[in-house]
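Novice: test case, fold it:
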Amino acid sequence: MKIKLLLSLLVAGALSVSAQQGYKDGVEYFKAGQYENAKTLLERNLNDASTDKAVAYYYLGAIAVHDKDLTAAKSDFEKGLAADPNNAFNKVGLGELALMGGDAKAASNYFDEARKINKKNAKVMVAIARAYFNTDPVKYAKEIDKNLEQAYKANKQEPDIFVLRGDMKAAEKEWGDAAGNYENAILYSKGLPEAYVKYANAYFNVNPEYAIAKLQELLKESPNSALGQRELAEKYYQNDQWAKAASAYGDYINNPNHFTEDEVRYSVLLYYGQHYDESIAIANKLLASDPNNFQLQRIAFLDKAAMKDYTAAKQLAQRFFALNDPKNKYTSNDYSTYAQVLEELGEDSLAVFEYEKALEVNPEKGDLYKALSSAYSGMKNYDKALEVFKNFIDRGDYVTNDLVILANRYQNVAATSENGSEKKQNAINNAIATIDQVIERVPDHYVPVRNKARMFLVKNDNQPSKEMADTYMQVVSMLDKDPENKTKNKDVYNEAYSQIASYYISERDVPMAKEYYEKVYELDPTNQALRDYIDKMK
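Specialist: Coordinates of the predicted model:
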């Protein structure tokens, strides 16, 4: 897959302080259901002066609830209340813990305390409804409906109401209704990241372009949302819009609240966009602190191979393949790229082993058979080169040019077999039969006819024959249809005339031989040696 990237992807440093969202990015990730990322950002920004610790601890506690670490959750909610005793949401959190422990009465008391702190606050009521929903949506269906109704009465346009309704529909896999509720949340609160992200996720498999458009809309409203930036980049990536994905990642990793794995992804995208210098610069930076990172080792090796620094690529490949971790899954491309590197370094015998590994991983990839055959041919193992290429042809997924190569593989076997042997005759007959298939497919092309003439030479133990001469005459006749061929295909004329002349020499027909040597001389009138030879012919 070859894609184009924008050239200015590594522009700009970190965002200015005013553009940072700090812990709020963690809140957005939580609300979008990305709990691990949320925890990372909340903890990263916890001691920042701008962080509302009561809010941060509430969401850390909610993440702990999701992870079933109820002890940590209780501690976080209590820390949140210590930071701000009037934070109603930490009361809701403790209430949810009580519900999960089977103490509905204690939970109700906590919820009542939360309501007293923020009377008629729709967000608090929705949080209580969500606590019931998280605990048991069937058992507490009435409580969920009751609190949502109260929230609606308090504020009909509270976006959280519609987000929870959307989540409830999504849990039932009613994606259309879920998306409709998320769209209402967007309508009542432009720039609410979780609503846009959940909406995009609900629609992506049905209409990816529409989902992407929603995320673009989010970033117009909330341009500094790390969640929005990352989700847009990911959706581009998932939709195979790699150039746009790279551009979006390039913007996103300048946000302080990005993740290391995003830089890894960016390095990969730069590689596929053929920006190898930028890609390997990021990979090397990250490898300095994580030297055994499998994906980074891979991309560094692939970058060097693409940059044609084959010596360095070989060294990096050896390091990459030495990572002994069962979790690491090497691809056919890993092995085949290493094989190509070895071929470039003249190590065809080693390349063969790598191509064979590639085929083990992906036996359905036809190009690997061709590459392995070529490697065998490079090490002059023509029998094996033919065997592998025949296996490829037998699969049935081939084009006319593949038949040309197959004919050449047969010819190589014949040319290196003992004269007069059955092996040689079988091979050259198959070569001629195969090239005849090509001629039938492209009857107006001179190249397969020229190849056939060469095969007749091999068939006759490198001695000229009438069938060889007649075939070369066909080549000349085809080339003569275009006068420009005397210039464009001068070498082919030279070969044909020379071989025809040699045939007449073998037949002791000097006049005809002389006639064709004169044609050779016309192509190169500076060839004095040929002129002298012709003049001496009798």
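
Novice: contacts and neighbour counts: CA atoms only from here.
Specialist: OK.

Novice: which stretches of the stretch 351-500 of the chain form helices?
Specialist: 366-378, 382-394, 400-415, 422-441, 446-459, 466-479, 485-488, 490-506 (DSSP state H, counting those that start in this stretch).

Novice: nearest to residue 174, of the ones you listed?
Specialist: helix 366-378 (41.9 Å; CA to CA).

Novice: turn the helices of the stretch 351-500 of the chain into CSV, including mean neighbour count and distance to residue 127.
Specialist: Formatted as CSV, these follow (neighbours: other CA atoms under 10 Å; distance: least, CA to CA, whole Å):
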stretch, mean neighbour count, distance to residue 127
helix 366-378, 22, 56
helix 382-394, 19, 62
helix 400-415, 22, 66
helix 422-441, 18, 72
helix 446-459, 22, 76
helix 466-479, 19, 83
helix 485-488, 13, 79
helix 490-506, 20, 82
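
Novice: include distance to residue 67 when you put those helices into JSON lines, please.
Specialist: JSON lines is the format used below for the helices of the stretch 351-500 of the chain (distance: least, CA to CA, whole Å):
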{"stretch": "helix 366-378", "distance to residue 67": "45"}
{"stretch": "helix 382-394", "distance to residue 67": "51"}
{"stretch": "helix 400-415", "distance to residue 67": "56"}
{"stretch": "helix 422-441", "distance to residue 67": "65"}
{"stretch": "helix 446-459", "distance to residue 67": "68"}
{"stretch": "helix 466-479", "distance to residue 67": "76"}
{"stretch": "helix 485-488", "distance to residue 67": "73"}
{"stretch": "helix 490-506", "distance to residue 67": "74"}
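
Novice: please generate a structure for the following sequence too, so the two can be compared:
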Amino acid sequence: MNKFRILGVALLAGMTVSYAQNIDQAKKEIDAEKYQDAKVTLKSIVKSDPGQGKAFFLLGNVYLYQNVADSAQMTYKSGLSAKNDAHFNYIGLGQLDLDNGKAAAAKANFDAAIKEMKRKDFEEYVYVARAYMNSTKPDYKQALSTLELAKEKNGQEPQVFLAFGDAYYGDKNQNEAYSNYRNAFQADNSLIRAKVQLGVLLKGAKAYTEAVKAYSDVMATNPNYGPLHRELAETYYLWALNVPGRQDQYLKEALGHYEKYMSLTDYSLDSRMRHADFLILAKDYKALEIEANKMKEIDQVNPRIYRYLGYSAYQNNNVDLAIKSLTDYIANPSNKVISLDHMYLGLAQIKKGTSADGASVDPVLFEKGLASIRKAVEIEKSVTNELGEVGKNLYEQKLYKEAAAILEIATSNNESNGFLYDNYYLGNAIYFDNAQPGVVKDTVALRKADIAYGNVITASPDTQDVYLSRARTNSLLGDDQAMIKYYQQYIDLVTKKGPEELAKPAVKAKLIECYNSMAAGYANFDKAKAKEFFAKTLALDPTNVYATQSLNLLK
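Specialist: Here you go, the predicted model:
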């Protein structure tokens, strides 16, 4: 009997070691964002030993990382029946409560987990803090408060330092975040994420050169750590946005590192979707279309695939597929619709309604497109950044009314990247639409043009031609006083720039326009002034027919 007892104890000890090794393996897979591998490992544990509650908890967390809340909830609830460590699953259920705005229920679940802690336990506090951080509505102050309790239990634990770093980073306390990430890595130099986060802090400060160097230091010893390449991809992407001259080079670097990240993690549907989101940011729509079709082969019913198909189809000039994909996606009430869904649908509708030669637009499709774009802006005003180029393209096709409609939406956001240029093109589009022969003047639109030019002048008072445009617009409005005022401001600006500017042929022609137009305006109420300005024209161009004839009439 003693022999069997010894064998039984040895077998139990072996199983315990094996379980611990498997749990550690799963944790490493989660940290490395190998979620599919982690799911395989954890499902194997819960199948072979359903008494291990922490395995259920970690598996539920993986489902949450992959945004599959229903599966997470079922897994946590199953874990509550486990013989060992069942209480960890209350933490998972607590995060789901936080995500659903049920703060009191979340605290009750967290308290139920903490109640089961032993005297030296601290891990539960770390996971509760992470639940506050990972919630869809993060509460970093509460996370920091919870981590102070973990610190009381084991203040030198690397995972406590790491969690403090993440909480301080989320709370925008960069100095404390840096200190804790550094301490975490010093306490355990196998904790690669802590060292990667030091680069993330530099990325957040737009110190891209230093961030890449920090990542390179990590890569020298751990080139196959997937999250490192994801951070490099995001850093190069942001660097590309901030250094236009190297945009292509840095975007290529970004996409290369994201592909490496994918190869080091997994090619699951969830990972492909993260990749697709990055391709949208990087504007690589050819690659997005390829990825979307691969996802469709894996799962023909996942609705987000139709978003990616819609975006890429629009950019790759397949407008019918874009309209169908996005219309179907938006029509499903269970789908989480974002601003870009409406934006791309609207742009596709406008593109479909524009003739092949760009000379005309179907008014029905154009109005549908405008309505979709307005919905996009209602959801997220920053999408106006995408509209300036669309409006400019219509403007260059001489579709002035349609260009103005798009640019009016673009200029509704005074924080947009192209606010100045979008206002300038808006004013021009309205002016040229109303300056065509035989067109009945739209005074409401012309006043919008006047405001648009005023916005340009406020933002960039040295943009000299905008004063000409504003003067011409007020001429169409029949406001002689305003017309004269803005022509004079143009004259003052170019005169201030000196003789070299005044000697330019283009400027000389514009000065003649100013003098003749101002003289014609003065002729309605001050003939002496009118004569004075016609004389200025003749000083520049003695053979000017209009000035000569007008002076003869005024005598």
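
Novice: report the TM-score for the pair.
Specialist: Put the two chains on top of each other and the TM-score (TM-score structural alignment, normalised by the length of structure 1) is 0.51; 387 aligned residues with a CA RMSD of 6.1 Å.

Novice: contacting residues around the equivalent of residue 373 of structure 2 over in structure 1?
Specialist: Counting by TM-score structural alignment, residue 373 of structure 2 corresponds to residue 358 in structure 1. Residue 358 of structure 1 makes contact with 331, 332, 333, 334, 335, 336, 368, according to CA atoms under 8 Å, 6 or more residues apart in numbering.

Novice: repeat for residue 261 of structure 1
Specialist: Residues near residue 261 of structure 1 by CA under 8 Å, 6+ apart: none.

Novice: helix or strand for it, which one?
Specialist: Here residue 261 of structure 1 sits within helix 260-272, counting by DSSP states H and E.

Novice: and that helix, how far out from the chain middle?
Specialist: 11 Å (CA atoms, centre = their mean, to the nearest Å).

Novice: next secondary structure after that helix?
Specialist: Downstream of helix 260-272 of structure 1 (by DSSP H and E), the next one is helix 276-287.

Novice: would you mind getting the angle between that following helix and helix 260-272?
Specialist: Counting by axes from the mean of the first three to the mean of the last three CA atoms, to 10 degrees, helix 276-287 of structure 1 points 160 degrees away from the direction of helix 260-272.

Novice: list the buried residues of helix 276-287 of structure 1.
Specialist: 276, 278, 279, 280, 282, 283, 284, 286, 287 (16 or more other CA atoms under 10 Å).

Novice: superpose on structure 2 and give me the mean offset of that helix.
Specialist: Here helix 276-287 of structure 1, set against structure 2 after superposition, deviates by a mean of 2.0 Å using mean CA distance after the TM-score superposition for structure 1.

Novice: about what we covered before: using the aligned residues only, give the average distance of the helix holding residue 261 of structure 1 to structure 2.
Specialist: So helix 260-272 of structure 1 averages 4.0 Å relative to structure 2 (mean CA distance after the TM-score superposition for structure 1).

Novice: check stretch 401-409 of structure 1 too.
Specialist: Mean for stretch 401-409 of structure 1 is 4.0 Å (mean CA distance after the TM-score superposition for structure 1).

Novice: now do that stretch: distance to the chain's middle.
Specialist: 31 Å.

Novice: show residues contacting that stretch.
Specialist: Residues contacting stretch 401-409 of structure 1 (CA under 8 Å, 6+ apart): 382, 385-386, 389-390, 393, 430-432, 434-435, 437-438, 448.

Novice: cool, and stretch 361-373 of structure 1?
Specialist: For stretch 361-373 of structure 1, contacts defined as CA under 8 Å, 6+ apart pick out 331-332, 336, 352, 355-356, 358-359, 384-389, 391-392, 397.

Novice: next one: the closest residue to residue 82 of structure 2 other than its chain neighbours from residue 356 of structure 2, what distance?
Specialist: Nearest non-adjacent residue to residue 82 of structure 2, counting by CA to CA, 6 or more residues apart in numbering: residue 51, 4.2 Å away. Counting by CA to CA, to the nearest Å, the gap from residue 51 of structure 2 to residue 356 of structure 2 is 66 Å.
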